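[1] sequence unavailable; structure follows:
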């Protein structure tokens, strides 16, 4: 019976712990990474905008670039586009809807999770993705850091 009296306290503590974990992740820095063997050492913000918003499909050295969006981590995706172009995700999605309809450019490739992105980056030298800084592995090269 005492357990049931403490149940609301336990639930409150669990919710508090989850909110702290969410806030910590929301505050985590985002970096843009590519395959470790990619020749590109650094990209500037304008170059990233051009690649992720469809203006260019190649790195500055002329080699093919494959920008990748993460599908199932909408918080990461939202933070990335807000930092990159200053727009909410809904506006970015509307932008791509218009461009896809025109058939002129193709949007970034899509991977479902950060684990999928890690795997893609290990296998594809043209891959370019955004991840939380704490998830960077030895097979990735950081080419841009948001301030």
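    Looks like it arrived, so ask away. Source: prediction; values computed, not measured.

[2] rest of the way, CA atoms for contacts and neighbours
    Fine.

[3] measure the residue nearest the centre of the chain to residue 102 for me?
    The centroid of the chain falls nearest to residue 130 when counting by C-alpha atoms, centre = their mean (3.5 Å). As judged by C-alpha to C-alpha, to the nearest Å, residue 130 and residue 102 stand 26 Å apart.

[4] returning to what we had before: tell me the secondary structure at the residue nearest to the centre of the chain.
    Assigned by DSSP: H, G, I helix; E, B strand; the rest coil, the conformation of residue 130 is strand.

[5] which residue sits closest to it, ignoring its sequence neighbours?
    Nearest non-adjacent residue to residue 130, counting by C-alpha to C-alpha, 6 or more residues apart in numbering: residue 32, 4.3 Å away.

[6] how many other residues sit next to that neighbour?
    Residues near residue 32, counting by other C-alpha atoms under 10 Å, number 23.

[7] ok, the one 10 residues further on next?
    By other C-alpha under 10 Å, 15 other residues sit near residue 42.

[8] this is the other structure I want to compare:
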């Protein structure tokens, strides 16, 4: 029984570690967006898409998608990302992307706003948004 439990835990951890995060935008967004541009947006280093349109970035409060996104795209752990933004907020140099409660809220927000960008588990993506990258 212990071996069965250990095997199940290993598989569960392995599957969750391989979850892909999709970066999504409104379908009307035609700007060129690559990993570097996404990182600059979420680190507050740019406030517009490549076509000059103001960007309205959203993320998630917590969860495996947050961890995967910060690690894969930003090269930071979730705690490093929070510390990064805490410093910018404290010094008055920036405001972090709004954190929404769940992935459906991110999808709904991005679908409703032409200037929006967000990230969700790639398995949760709907036809209401456009995927610009999977990480």
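    Good, I have the coordinates. The model shown is predicted, which means the values in this text are computed figures rather than measured ones.

[9] sorry, back to before: for the counterpart of the residue nearest to the centre of the first structure in the second structure, give me its contacts.
    The alignment partner of residue 130 of the first structure in the second structure, by TM-score structural alignment, is residue 119. Listed by C-alpha atoms under 8 Å, 6 or more residues apart in numbering, the contact partners of residue 119 of the second structure are 21-24, 58-60, 65, 69, 103, 106.

[10] again, but for residue 98 of the second structure
    Neighbouring residues of residue 98 of the second structure by C-alpha under 8 Å, 6+ apart: 57-60.

[11] if we use 6 Å, what do you get?
    The neighbours of residue 98 of the second structure, taking C-alpha atoms under 6 Å, 6 or more residues apart in numbering as the test, are residue 58.

[12] roughly how far does it sit from residue 123 of the second structure?
    22 Å.

[13] element containing the residue opposite the residue nearest to residue 130 of the first structure in the second structure once aligned?
    Aligning on TM-score structural alignment places residue 32 of the first structure opposite residue 23 in the second structure. For residue 23 of the second structure, the host element (DSSP states H and E) is strand 21-25.

[14] next structured bit after that strand?
    Once strand 21-25 of the second structure ends, the next helix or strand along the chain (criterion: DSSP H and E) is helix 35-42.

[15] the helix or strand following that next one - contacts with which helices or strands?
    Next helix or strand after helix 35-42 of the second structure toward the C-terminus (DSSP H and E): strand 56-60. Counting contacts by 3 or more C-alpha pairs under 6 Å, 6 or more residues apart in numbering; DSSP states H and E, strand 56-60 of the second structure is packed against strand 98-100, strand 116-121.

[16] what range in the first structure does strand 56-60 of the second structure sit on?
    Matched against the first structure by TM-score structural alignment, strand 56-60 of the second structure falls on residues 66-70.

[17] that stretch vs the second structure, mean deviation?
    For stretch 66-70 of the first structure, the mean distance to aligned residues of the second structure following superposition is 1.1 Å (mean C-alpha distance after the TM-score superposition for the first structure).

[18] distance between that stretch and the chain's centre?
    8 Å (C-alpha atoms, centre = their mean, to the nearest Å).

[19] next: stretch 96-104 of the second structure.
    Centroid separation between stretch 96-104 of the second structure and its chain, computed with C-alpha atoms, centre = their mean, is 9 Å.

[20] what comes up buried for it?
    Under the neighbour-count criterion of 16 or more other C-alpha atoms under 10 Å, stretch 96-104 of the second structure has 96-97, 100, 103 buried.

[21] do stretch 42-51 of the first structure as well
    For stretch 42-51 of the first structure, a neighbour-count test (16+ other C-alpha under 10 Å) marks 43, 47-48, 51 as buried.
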